[in-house]
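Asks: Whatever this is, show me its structure:
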Amino acid sequence: MTTSNDKVAIVTGASRGIGAAIAARLARDGFTVVVNYANNAKPAAELVETIEKAGGRAISCQADVGDPQAIKRMFDAAETRYGGVDVLVNNAGIMKLAPVAQTDDATFDETIAINLKGTFNGVREAARRLREGGRIVNFSTSVVGLYQPTYGVYAATKAAVEALTHIVAKELGARKITVNAVAPGPVATDLFLEGKDQATLDRIRQMIPLGRLGEVDDIARVVSMLVGPDGGWINGQVLRVNGGVV
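Replies: Coordinates of the predicted model:
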């Protein structure tokens, strides 16, 4: 287990799904965790309570990742309460699928605002404020390399996140800050399962050499490694955590 009792981690989109699993794992690893949420305070508060009952430290913090001032206020709150920030996990994202010809402007703009600009806002603030030796973990998707119909806008935002990751890793290396991306494959979250019937899910499972959908803890374990001592020399990488689907 990582022992990081003096370190602070912000996890965006942490009230449910993969983000909640990451926040819970980092709390078990010893990090003080800032549980970010966009709109629904209740599950974020429940996660904080669960972490505290297990002996960890956490606070919840509302912030729309697409708003740079909200991101700044979240960092301000963490610094005021805990003295600084060491880790940013840019997990918040949305996935609305449609063929490009049927994608309206509102869907395009919202996906860009959350998946790309939201990640940029977090990375920019972290680049200015993380303590030396900090870690940034962005979230991409294995769909970037699969080029499947209906994923056009979603995959495009995540491809941009990967490019940003590679570049910022070089920009922050002198401060011993690592920047990596995790690119999950199909993970059994509400975000992924929404709108998919059983036949579709069975077909997806057949694409995965390991024969199953991912679980949220599969992803949380990789993030734990990247932000812990074992990840100290991993930088500028995209880890495709996907059971072997290509």
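Asks: CA atoms for contacts and neighbours, from now on please.
Replies: Fine.
Asks: residue boundaries of the helices in this protein?
Replies: For the chain, the helices defined by DSSP state H cover 17-29, 41-53, 68-82, 105-111, 118-129, 152-172, 190-193, 198-207, 216-227.
Asks: what's the residue closest to the geometric middle of this protein?
Replies: Centroid-nearest residue in the chain: residue 91, 1.8 Å away (criterion: C-alpha atoms, centre = their mean).
Asks: So that one versus residue 98, what's the distance?
Replies: Residue 91 is 22 Å from residue 98, where distance means C-alpha to C-alpha, to the nearest Å.
Asks: which residue packs closest to residue 58, ignoring adjacent ones?
Replies: Among residues not flanking residue 58 along the chain, residue 33 sits closest, at 4.6 Å (C-alpha to C-alpha, 6 or more residues apart in numbering).
Asks: residues contacting that neighbour?
Replies: Going by C-alpha atoms under 8 Å, 6 or more residues apart in numbering, residue 33 touches 8, 9, 10, 11, 23, 26, 27, 57, 58, 59.
Asks: Relative to residue 153, how far out is residue 66?
Replies: Remark: distance between residue 66 and residue 153 (C-alpha to C-alpha) = 17 Å.
Asks: how many neighbours does the closest residue to residue 25 other than its chain neighbours have?
Replies: The shortest distance from residue 25 to any non-neighbouring residue, by C-alpha to C-alpha, 6+ apart, is to residue 220 (6.5 Å). Residues near residue 220, counting by other C-alpha atoms under 10 Å, number 21.
Asks: For residue 159, state which of the contacts of residue 33 is nearest.
Replies: residue 11 (20.8 Å; C-alpha to C-alpha).
Asks: check contacts around the residue nearest to that closest one when sequence neighbours are not counted.
Replies: Computed as C-alpha to C-alpha, 6+ apart, the closest residue to residue 11 that is not its neighbour in sequence is residue 89, at 4.7 Å. Residue 89 makes contact with 9, 10, 11, 12, 136, 137, 138, 139, according to C-alpha under 8 Å, 6+ apart.
Asks: cutoff 10 Å now
Replies: Residues in contact with residue 89 (C-alpha atoms under 10 Å, 6 or more residues apart in numbering) are 9-14, 19, 22-23, 119, 122-123, 135-139, 180-182, 223, 227.
Asks: and residue 63, how many neighbours does it have?
Replies: Using other C-alpha under 10 Å, residue 63 has 20 other residues around it.
Asks: Was I right to think it contacts residue 114?
Replies: No. Residue 63 lies out of contact with residue 114 (C-alpha atoms under 10 Å); the separation is 11.6 Å.
Asks: Of the contacts of residue 33 - the most surrounded one?
Replies: Highest neighbour count within the contacts of residue 33, by other C-alpha under 10 Å: residue 23, with 33 neighbours.
Asks: Now the second one, please; I'll put the structures next to each other:
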Amino acid sequence: MANKVAIVTGANRGLGFAIVKGLCLKFEGTVYLTARDEKRGVEALTKLQTEGLTPQFHRLDVSDIDSVRNFADYIKTKHGGFDVLVNNAAILEWDEVYPSYEAAKRNVDVNYKSLLTIEEYLFPLLRDGARVVSVSSACGHLSNLKNKKWIETLSDTHLETESINNFVDEYLNSVKYGTFDKNDFADEGKHAEHRVSKIALTALTMVQARKYKNRNISINAVHPGHVKTDMAVGGGEIDPDKAAEVILYLILDASPNLTGTFMWHNRKLVDWLDAEGDYYCKGLW
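Replies: The predicted structure is shown next:
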């Protein structure tokens, strides 16, 4: 039997680091800590090694197609495939509440469009029965939207990736050409770029869950809570180790039949399609 392999993106600090640590303690197989910055990645690796843990490190910039392709080639050559993927890499330039086009595009490229690249190059290496967890947030719930056309599009039970891409591009064009409307979003459209990228991530999770269900691959999105990291506005409320627990649950303990869901940090399964619900991100900036 092939050695089981788990991969965590954006794992040199914060939540990603905590997920790797938890997997090293509980997952029976090889755990890859990946990060865009090799120096910081190696430092994180060394820190875990001093605690007696033995993850592997590989550089991975999820926003760089060549980097993703090279990593996929490495995994294919070294292991033939893998069993767990945690899409954790993300950015939030929180000092720009209403960002420039360039800042909005950076957020969308890293938080959402990188997942399309990962699906293209890494998903073919997922073994049957694999588990994928994409880290979303309260910003990723559909209730962050007020634009009825967008809600209707993303609520389609036959939603396809192309429609998600169209939604994302429509938002970016509104910023680029000065037609952005705060009323299209909850909370006066503050950090709409982050809401759009995380909504798109969650929607893509639902699409992927349908696409790969016949291979028994479990794919879910999760809101880990307002985690105490340097990316969190106001410092966060939940310790990374505590926040990692819900992700480790989805990987290690949840039913393999659980797929296409949006799980809250308390393990509650939230109806992602409840656009009128009180789940949207608020009061963090």
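Asks: In structure 1, what residue corresponds to residue 102 of structure 2?
Replies: Aligned by TM-score structural alignment, residue 102 of structure 2 pairs with residue 106 of structure 1.
Asks: Show me what residue 86 of structure 1 aligns to in structure 2.
Replies: By TM-score structural alignment, residue 86 of structure 1 lines up with residue 83.
Asks: how near is that match to residue 6 of structure 2?
Replies: From residue 83 of structure 2 to residue 6 of structure 2 the distance is 6 Å (C-alpha to C-alpha).
Asks: what touches both of those two?
Replies: By C-alpha under 10 Å, 6+ apart, residue 83 of structure 2 and residue 6 have these common neighbours: 29, 30, 130, 131, 132, 251.
Asks: number of nearby residues for residue 245 of structure 2?
Replies: Neighbourhood size, residue 245 of structure 2 [other C-alpha under 10 Å]: 18.
Asks: Wait, it touches residue 20, no?
Replies: No. Using C-alpha under 10 Å, residue 245 of structure 2 is not in contact with residue 20; the gap is 11.3 Å.
Asks: which residues sit in contact with the nearest residue to residue 75 of structure 2 once chain neighbours are set aside?
Replies: Take residue 75 of structure 2 and drop its neighbours on the chain: the residue closest to it by C-alpha to C-alpha, 6+ apart is residue 81, 6.4 Å away. Residue 81 of structure 2 makes contact with 2-6, 72, 74-75, 122-128, according to C-alpha under 10 Å, 6+ apart.
Asks: Return the most buried member of the helices of structure 1.
Replies: Comparing the helices of structure 1 by mean neighbour count (mean count of other C-alpha atoms under 10 Å), helix 17-29 ranks first with a mean of 24.
Asks: which bit of structure 2 covers it?
Replies: Following TM-score structural alignment, the partner segment of helix 17-29 of structure 1 in structure 2 covers residues 14-26.
Asks: Relative to residue 102 of structure 2, how far out is the match of residue 86 of structure 1?
Replies: In terms of C-alpha to C-alpha, residue 83 of structure 2 sits 35 Å off from residue 102 of structure 2.
Asks: Equivalent analysis for residue 29 of structure 2, please.
Replies: From residue 29 of structure 2 to residue 102 of structure 2 the distance is 40 Å (C-alpha to C-alpha).
Asks: my guess is the match of residue 86 of structure 1 meets residue 75, correct?
Replies: No. The pair residue 83 of structure 2 / residue 75 is not scored as a contact, 11.2 Å apart, by C-alpha under 10 Å.
Asks: list the residues that contact both of those two?
Replies: Residues touching both residue 83 of structure 2 and residue 75 (C-alpha under 10 Å, 6+ apart): 5, 7, 125.
Asks: Going by distance to residue 227 of structure 2, which of those wins?
Replies: Nearest to residue 227 of structure 2 among these is residue 7, at 20.6 Å by C-alpha to C-alpha.
Asks: what's the closest one in contact with, if anything?
Replies: Each residue near residue 7 of structure 2 by C-alpha under 10 Å, 6+ apart is listed here: 20, 23, 30-34, 55-58, 75, 82-87, 132.
Asks: can you check residue 94 of structure 1 too?
Replies: By C-alpha under 10 Å, 6+ apart, the contact list for residue 94 of structure 1 reads 13, 110, 111, 112, 113, 114, 115, 154, 191, 192.
Asks: what do you get if the cut-off is 7 Å, keeping everything else the same?
Replies: Residue 94 of structure 1 sits next to 111, 114, 115 when contact means C-alpha atoms under 7 Å, 6 or more residues apart in numbering.
Asks: go on, residue 240 of structure 2?
Replies: 14, 15, 18, 227, 228.
Asks: what would those look like in a markdown table with distance to residue 267 of structure 2?
Replies: Output for the contacts of residue 240 of structure 2, formatted as a markdown table (distance: C-alpha to C-alpha, whole Å):
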| residue | distance to residue 267 of structure 2 |
| --- | --- |
| 14 | 20 |
| 15 | 17 |
| 18 | 18 |
| 227 | 15 |
| 228 | 19 |
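Asks: Could you identify the longest strand within structure 2?
Replies: strand 126-135 (DSSP state E).
Asks: Just tell me the aligned range of that one in structure 1.
Replies: By TM-score structural alignment, strand 126-135 of structure 2 lines up with residues 130-139 in structure 1.
Asks: in that stretch, what counts as buried?
Replies: Along stretch 130-139 of structure 1, these residues count as buried under the neighbour rule (16 or more other C-alpha atoms under 10 Å): 130, 131, 133, 134, 135, 136, 137, 138, 139.
Asks: Which one of the residues you listed is nearest to residue 50 of structure 1?
Replies: residue 137 (23.7 Å).
Asks: my read: the closest one touches residue 92, true?
Replies: No. Residue 137 of structure 1 is beyond contact range of residue 92, at 11.5 Å (criterion: C-alpha atoms under 7 Å).
Asks: Look up how far residue 27 of structure 2 lies from residue 253 of structure 2.
Replies: From residue 253 of structure 2 to residue 27 of structure 2 the distance is 11 Å (C-alpha to C-alpha).
Asks: Same drill for the two, tell me which one is more crowded.
Replies: A count of neighbours by other C-alpha under 10 Å puts residue 27 above the other of residue 253 of structure 2 and residue 27, at 18 against 10.
Asks: ok, that one to residue 266 of structure 2 distance?
Replies: From residue 27 of structure 2 across to residue 266 of structure 2, the span is 22 Å (C-alpha to C-alpha).
Asks: related to what we said a few turns ago, check contacts around the residue nearest to the centre of structure 1.
Replies: Residues counted as contacts of residue 91 of structure 1 (C-alpha under 7 Å, 6+ apart) are 11, 12, 13, 19, 138, 139.
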